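Trainee: Sharing a sequence plus its predicted fold:
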Amino acid sequence: MDSFSKFTQNVSTSWSPFAAKVGRSLTQYKQLASEKLTTTAEVTELPSDYLELEQRFEAVRQTHQTLARLAKAYVAPPTTFDMQALQQQFTTLTTKIGGGKQTEEQMRAVKEAEEAAAAREASNTYQHAIARASLDVSEKVGLEEPLGAALFKFGSIEEKVGNEKIKQDKLVGTKFVQPLVDTLEGSIAMAQNARKQVGAARLSLDAAKGAFKNAHGDKVDGARREVEGAEDHFVTVVEEAMKLMRAVVESPENLRHLVAFVNAQLAFHRESSALLADLAPELEEILVTQEALYRHEQH
């Protein structure tokens, strides 16, 4: 019997905080429903400086979300399959299935295919794709031909431009995208939660005010204390939310991340411009020579 009494006491002790939380939530829900269903409910106004700061915070939060999403797409590699590596792996797999035991040569072929796919994945940009296609065609056309020579020079430069693109993407990922995500999941998430706490505290305060207004007799003092406690809590959570939102809005890290993004882009375009500036006159020279030869052959 004593054991059962201790058990019920333990359950009661552990249940009380949960029951209190459910009670507060129910009170807030009733207050919210009352405000939505009637026009006579009294609503405590939030401080004007809080509302102004909340608008600024919301703009910063949405900017972080938008820029993080767009920047991820900006640095994402093209969604293409390495068909050559896949075909080689498929051939090796079918040989393995047909021949039973995998030979050392087959194992080596699988490893080479995996390494080739990894190498292409590491250089998976549109510039690298253009470079591979150009270099491949240049060999088929022949480097002694004007078009073959031009494609070889073009492909070689595009490969270097692709390498610069990878450098840029890595910098953007580490110095812009990841910091934005960290901020969204860190300080912005904390401020968002604080805003929710403000809303909940406001509903609790207005519910307490309504209960005090309708209290009679010996319940008046208790209802007044509920209002005073709810007011103190409301002021506390508003101040905390403002502190957290202000930390997000006024943080210099937002500008630091933007500067890092711009510098990464600037370095990429500067190096790419220099490479293409050297390539353009060489291609123009080949073009002029080819046009002269073509006109001569026509006559």
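Mentor: Everything's here; your move. Numbers count the residues shown, from 1 in each chain.

Trainee: contacts and neighbour counts: CA atoms only from here.
Mentor: Noted.

Trainee: So which residues of this protein form helices?
Mentor: Applying DSSP state H to the chain gives helices spanning 2-37, 48-75, 83-99, 104-122, 126-141, 146-172, 178-185, 187-213, 220-249, 253-298.

Trainee: which helices and strands sit right next to the longest one?
Mentor: It refers to helix 253-298. Packing partners of helix 253-298 (3 or more CA pairs under 8 Å, 6 or more residues apart in numbering; DSSP states H and E): helix 146-172.

Trainee: hang on, the earlier thing: let me have the helices of the chain in CSV, extended by mean neighbour count.
Mentor: Output for these, formatted as CSV (neighbours: other CA atoms under 10 Å):
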stretch, mean neighbour count
helix 2-37, 13
helix 48-75, 15
helix 83-99, 14
helix 104-122, 14
helix 126-141, 18
helix 146-172, 21
helix 178-185, 17
helix 187-213, 20
helix 220-249, 18
helix 253-298, 14
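
Trainee: Hmm, Glu240 is touching Asn193, no?
Mentor: No. Applying CA atoms under 8 Å, one finds Glu240 not in contact with Asn193, separated by 10.7 Å.

Trainee: which residues does His233 contact?
Mentor: When contacts are counted by CA atoms under 8 Å, 6 or more residues apart in numbering, His233 touches Ala201.

Trainee: residue contacts, Leu147?
Mentor: By CA under 8 Å, 6+ apart, the contact list for Leu147 reads 138, 141.

Trainee: ok, and here's another one to check against it:
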Amino acid sequence: MDKLQAFGKNFNAQFTPFAARTQQFVKEQLGTADEKTQLPDDYLELEKRVDALKQVHQKLLSVTSQYSNEPYDYPPNIRESFNDLGRTINEKVQLLSHASSPAEAQAALTAPPSAKPQPKTFSHAIARASLSGSQLIAQTSPNEDPLAVALEKYALALEKVGEARLAQDAQIQSRFLAGWNTTLNTNLTFATKARRNVENSRLTLDSVKAKKKAAAGGDLDNLTEEARVEIEQAEDEFVGQTEEAVSVMKNVLDTPEPLRNLADLIAAQLEYHKRSYEILSELAPAVDALQVEQEASQLPQEP
């Protein structure tokens, strides 16, 4: 029986302030509240800045979260088989170099996987298509065909570009996405909780004022000492929660982590594009040379 009574008292202690806040909130929404304690302008400005920061994080994360999805640039119309994804381009080229017949070449292209399936990125898909095209031409040409050679080189290069993209994605996931998700789900959540505490304490303060004012016949000057103490305690709680929220919001706004994370995002993208440029810059002269050689071989010979 004692435990039941204790539970009842504890429930009433928690429910009564909640009910009072709810009643005050409803009155404010209906426009029937006697008064509403105003928050300082500086506090309201901090709220706006925190809200803006939260929206920035949500919007950018909604886009950049694609870096966690490997096939984000993989064309939906491509139909590649399990065997197509079985081996890396480099492995297939190695197997093809030992093939002595069209049948062995085809077997090399469809060799069972040596590890996990190959990545589904746009660059990897281009590489696989290029190597397949190279072999189709090679199998139907009596001599070494320049286009077949160029396509094989292109396939090897594009696989490297694809690997560079995956390396970029891994860096972005660990250095940008993780950081911005932490800010959104931890730091900004703390700020939201602190602001909620301010709102609750304000509603409590205004509900206490309204109740004591009604008990005093609408005249705050006629409050009892007990009523004054209760109002002062509610005011102290409101001021304390407001100061705490200001501190939390300033910490969220002043932290250098979001900017540092953004710099890491840019660095990862820069490294990927730099690596892609280096790979293609090395490939281009080799393909140009094959083109020049092919054109020269087609010129009429002088008598």
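Mentor: Here it is on my side, so go on. This structure is a prediction, so every number in the text was calculated from the model and none was measured.

Trainee: between Glu240 and Asn193 of the first structure, what contacts are shared?
Mentor: Common contacts of Glu240 of the first structure and Asn193 (CA under 8 Å, 6+ apart): none found.

Trainee: roughly how far apart are the spatially most central residue of the first structure and Thr174 of the first structure?
Mentor: Centrality entry for the first structure: nearest residue to the mean C-alpha point is Ala68, 4.2 Å, by CA atoms, centre = their mean. Look at Ala68 of the first structure and Thr174 of the first structure: by CA to CA, to the nearest Å, they are 12 Å apart.

Trainee: same thing with Ala267 of the first structure?
Mentor: Applying CA to CA, the value for Ala267 of the first structure to Thr174 of the first structure is 15 Å.

Trainee: Arg56 of the first structure now?
Mentor: Noted for Arg56 of the first structure: a distance of 26 Å to Thr174 of the first structure, by CA to CA.

Trainee: How about Thr63 of the first structure?
Mentor: 18 Å.

Trainee: again, but for Pro47 of the first structure
Mentor: 39 Å.

Trainee: who has more neighbours, the two?
Mentor: Applying other CA atoms under 10 Å to Pro47 of the first structure and Thr174 shows that Thr174 carries more neighbours, namely 14 against 10.

Trainee: To which residue of the second structure is the more buried one aligned?
Mentor: When the second structure is aligned by TM-score structural alignment, the residue opposite Thr174 of the first structure is Ser174.

Trainee: wait, what's in contact with Ala267 of the first structure?
Mentor: Counting by CA under 8 Å, 6+ apart, Ala267 of the first structure touches Gln168.

Trainee: quick one, what contacts Leu131 of the second structure?
Mentor: Counting by CA under 8 Å, 6+ apart, Leu131 of the second structure makes contact with 89, 151-152, 155.

Trainee: Please identify the residue in the first structure that aligns with it.
Mentor: For Leu131 of the second structure, the residue aligned by TM-score structural alignment is Leu135.

Trainee: Then Ala289 of the second structure?
Mentor: Counting by TM-score structural alignment, Ala289 of the second structure lines up with Glu285 in the first structure.

Trainee: Look up how far Gln88 of the first structure lies from that match.
Mentor: Taken as CA to CA, the span from Glu285 of the first structure to Gln88 of the first structure is 40 Å.

Trainee: Leu276 of the first structure now?
Mentor: Taken as CA to CA, the span from Leu276 of the first structure to Gln88 of the first structure is 35 Å.

Trainee: And for Ala211 of the first structure?
Mentor: To Gln88 of the first structure, Ala211 of the first structure is 77 Å away according to CA to CA.

Trainee: With Lys167 of the first structure instead?
Mentor: Noted for Lys167 of the first structure: a distance of 30 Å to Gln88 of the first structure, by CA to CA.

Trainee: again with Asn163 of the first structure
Mentor: With CA to CA as the criterion, Asn163 of the first structure and Gln88 of the first structure are 26 Å apart.

Trainee: Ok, Arg69 of the first structure next?
Mentor: Distance of Arg69 of the first structure to Gln88 of the first structure, given as CA to CA: 35 Å.

Trainee: Tyr272 of the second structure matches what in the first structure?
Mentor: Counting by TM-score structural alignment, Tyr272 of the second structure lines up with Phe268 in the first structure.

Trainee: Please disregard the earlier target; I meant Ala263 of the second structure.
Mentor: Aligned by TM-score structural alignment, Ala263 of the second structure pairs with Val259 of the first structure.

Trainee: Val239 of the second structure now?
Mentor: Superposed on the first structure with TM-score structural alignment, Val239 of the second structure falls opposite Val235.

Trainee: Return the residues in contact with its match.
Mentor: By CA under 8 Å, 6+ apart, no residues touch Val235 of the first structure.

Trainee: Look up the closest residue to Glu54 of the first structure, ignoring the ones flanking it.
Mentor: Nearest non-adjacent residue to Glu54 of the first structure, counting by CA to CA, 6 or more residues apart in numbering: Met245, 7.1 Å away.

Trainee: Aligned to the one you found, what sits in the second structure?
Mentor: So, by TM-score structural alignment, Met245 of the first structure is matched to Met249.

Trainee: I'd like the distance from Glu121 of the first structure to Val220 of the first structure, if you could.
Mentor: Taking CA to CA, one finds Glu121 of the first structure at 73 Å from Val220 of the first structure.

Trainee: roughly how far out does stretch 23-40 of the second structure sit from the chain middle?
Mentor: For stretch 23-40 of the second structure, the gap between its own C-alpha mean and the chain's C-alpha mean amounts to 39 Å (CA atoms, centre = their mean, to the nearest Å).
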